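A.B. asks: No letters, just coordinates:
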């Protein structure tokens, strides 16, 4: 019950749902109250915030400091395990396997497969419980996509009970113990994930995937026009900020170097 409440309330606090709620309140005040000035102020501020968060310089300016905490893994230390954290997914057997991995999940899995190739003999570990109405777990969806990319099932381990990052850290601790491993997740999620895993006394080696904040050249209109793509980048900032607050409240948000 607490898990579902956290998901619903957290979802409403993300930029788009939150600003739409503010706009709805402003419209209600505008049409059915005498608070005209307040309504106009709320509508103006919420529209301006939505506009700014949909611009590339603003969205990626907010996202880059979170994503740049750890560099891409380039083979500095060989490991026996590559752990890929679960993300958004569905499962439709009629689709191409990779089409079932939504948003952040596919880059995590493909980076995990790359790192598996770079560490001969390593096991590829996928984590994540089933969605509420889906018989296939997040971990199993990732495993099936990895298999479709040439990873033998004998080299894959699925941990399909964890529902969030804290659960994933506990499950990995039970599965592989204290030995070092590559921890693959979205670059924006990695700082928070590292804290959870180190809080368990584990030795994760950061391996970011799914970097989104653009630093390379873009066409001028891509920077000047609002886009749902850039709003999604702002959404990641909001999601991770809320996650860090929740992590702090649970007492697992110390410095990444602390155990």
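C.D. replies: Great, that's in hand. Because the structure is predicted, anything quoted here is derived from the model rather than measured.

A.B. asks: Only C-alpha atoms from now on, for both contacts and neighbour counts.
C.D. replies: Fine.

A.B. asks: So which residues of the stretch 151-259 of the chain form strands?
C.D. replies: 156-159, 181-186, 204-209 (DSSP state E, counting those that start in this stretch).

A.B. asks: Same question for the stretch 1-150 of the chain.
C.D. replies: Under DSSP E, counting those that start in this stretch, the stretch 1-150 of the chain gives strands at 81-84, 123-127.

A.B. asks: would you list these in JSON lines and tack on distance to residue 215 and mean neighbour count?
C.D. replies: Shown next, in JSON lines, are the strands of the stretch 1-150 of the chain (distance: least, Cα to Cα, whole Å; neighbours: other Cα atoms under 10 Å):
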{"stretch": "strand 81-84", "distance to residue 215": "25", "mean neighbour count": "27"}
{"stretch": "strand 123-127", "distance to residue 215": "30", "mean neighbour count": "26"}
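
A.B. asks: Tabulate these in JSON lines, adding columns for distance to residue 185.
C.D. replies: As requested, these are exported to JSON lines (distance: least, Cα to Cα, whole Å):
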{"stretch": "strand 81-84", "distance to residue 185": "6"}
{"stretch": "strand 123-127", "distance to residue 185": "11"}
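
A.B. asks: Residue 112: which of those strands is closest?
C.D. replies: strand 81-84 (6.1 Å; Cα to Cα).

A.B. asks: so what's residue 23 closest to, chain neighbours aside?
C.D. replies: residue 43 (5.4 Å; Cα to Cα, 6 or more residues apart in numbering).

A.B. asks: One more to weigh against that first structure:
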């Protein structure tokens, strides 16, 4: 119950639903109250924030410091495990297998396979439980997609009980102990994930995937025109900020007051 409530409340605090709520309150005040000036202020501030967060220079300037904490892994150190954290997914057997990995999940899997190939004899570990209204776990979908891309099932381990990053850290600890491993997740998520994994006594090698903040060349109009793509980048910033606040409130191990 607490987990579901956390998801609903956290989801409503992300930029798009929050700003739509602010603008909606402004509309209600303008049409159905005498607080016309307050309502107009809500609408103006909500619209302006939505505009700015949908522009590439603003969105990526907010996201870049989070993503740049860890560089893409090109190290020579050999590991026994490559751990790929779960993300968005669904399961429709009629689709191409990779279409079932949504948003951040497919880039994580791609990077995980690249690193698995760079470490002969290693195991590819997928984590993540069963989402509401689904029958297949995040981990199992990752495994099926990896198999479709040529990874033998014998080289795959699925940990399909964890529901979030904190539980994933505990499950990996129980499964592989202190063996060296690469931790693959989205670049924006990796700093928070590292805290959870280090707190349970593990020393993962950080391997970011799915970098989004763009430093390379773009067409001028792509920087100037608001886009849901850039709003999605702002969404990642807000998501990780909320996650870090929740992590701090609980303590890194999930126990209140734990340092």
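C.D. replies: Yep, that arrived. Here the structure is a predicted model, which means the values were calculated and not measured.

A.B. asks: Please render the strands of the stretch 151-259 of structure 1 as a markdown table that adds distance to residue 55 of structure 1 and mean neighbour count to the earlier fields.
C.D. replies: Below are those laid out as a markdown table (distance: least, Cα to Cα, whole Å; neighbours: other Cα under 10 Å):
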| stretch | distance to residue 55 of structure 1 | mean neighbour count |
| --- | --- | --- |
| strand 156-159 | 38 | 20 |
| strand 181-186 | 21 | 26 |
| strand 204-209 | 23 | 23 |
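
A.B. asks: of all those strands, which lies closest to residue 63 of structure 1?
C.D. replies: Using Cα to Cα, the strands of the stretch 151-259 of structure 1 put strand 181-186 closest to residue 63 of structure 1, at 11.9 Å.

A.B. asks: What's the average distance for that closest one when superposed on structure 2?
C.D. replies: Following superposition, strand 181-186 of structure 1 is found to deviate from structure 2 by 0.2 Å on average (mean Cα distance after the TM-score superposition for structure 1).

A.B. asks: Please list the outside residues in contact with that strand.
C.D. replies: The contact list for strand 181-186 of structure 1, computed with Cα atoms under 8 Å, 6 or more residues apart in numbering, reads 79-86, 104, 107-108, 111-112, 190, 203-211.

A.B. asks: Show me the helices in the stretch 51-200 of structure 1, by range?
C.D. replies: 56-67, 105-118, 138-148, 165-176, 190-199 (DSSP state H, counting those that start in this stretch).

A.B. asks: Need these in CSV (columns: distance to residue 217 of structure 1 and mean neighbour count).
C.D. replies: Converted to CSV, the helices of the stretch 51-200 of structure 1 look like this (distance: least, Cα to Cα, whole Å; neighbours: other Cα under 10 Å):
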stretch, distance to residue 217 of structure 1, mean neighbour count
helix 56-67, 12, 20
helix 105-118, 21, 21
helix 138-148, 32, 23
helix 165-176, 34, 18
helix 190-199, 25, 24
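
A.B. asks: sorry, back to before: which of the strands of the stretch 1-150 of structure 1 sits closest to residue 2 of structure 1?
C.D. replies: Proximity to residue 2 of structure 1 (Cα to Cα) singles out strand 123-127 among the strands of the stretch 1-150 of structure 1, at 20.7 Å.

A.B. asks: other SSEs contacting that closest one?
C.D. replies: With contacts taken as 3 or more Cα pairs under 8 Å, 6 or more residues apart in numbering; DSSP states H and E, strand 123-127 of structure 1 sits against strand 81-84, helix 105-118, helix 138-148, strand 156-159.

A.B. asks: make it 10 Å
C.D. replies: strand 81-84, helix 105-118, helix 138-148, strand 156-159, helix 165-176, strand 181-186 (3 or more Cα pairs under 10 Å, 6 or more residues apart in numbering; DSSP states H and E).

A.B. asks: How far away from the center of its chain is the third one?
C.D. replies: Using Cα atoms, centre = their mean, to the nearest Å, we find the averaged C-alpha position of helix 138-148 of structure 1 to lie 17 Å away from the chain's own average C-alpha position.

A.B. asks: before we move on, back to that, closest to residue 13 of structure 1 out of the strands of the stretch 151-259 of structure 1?
C.D. replies: Closest to residue 13 of structure 1 of the strands of the stretch 151-259 of structure 1 is strand 181-186 (Cα to Cα; 20.6 Å).

A.B. asks: what's the offset of the closest one from the middle of its chain?
C.D. replies: So, by Cα atoms, centre = their mean, the centroid of strand 181-186 of structure 1 is 12 Å from its chain's centroid.

A.B. asks: Where in structure 2 does that strand align, residue-wise?
C.D. replies: Per TM-score structural alignment, the counterpart of strand 181-186 of structure 1 in structure 2 is residues 181-186.
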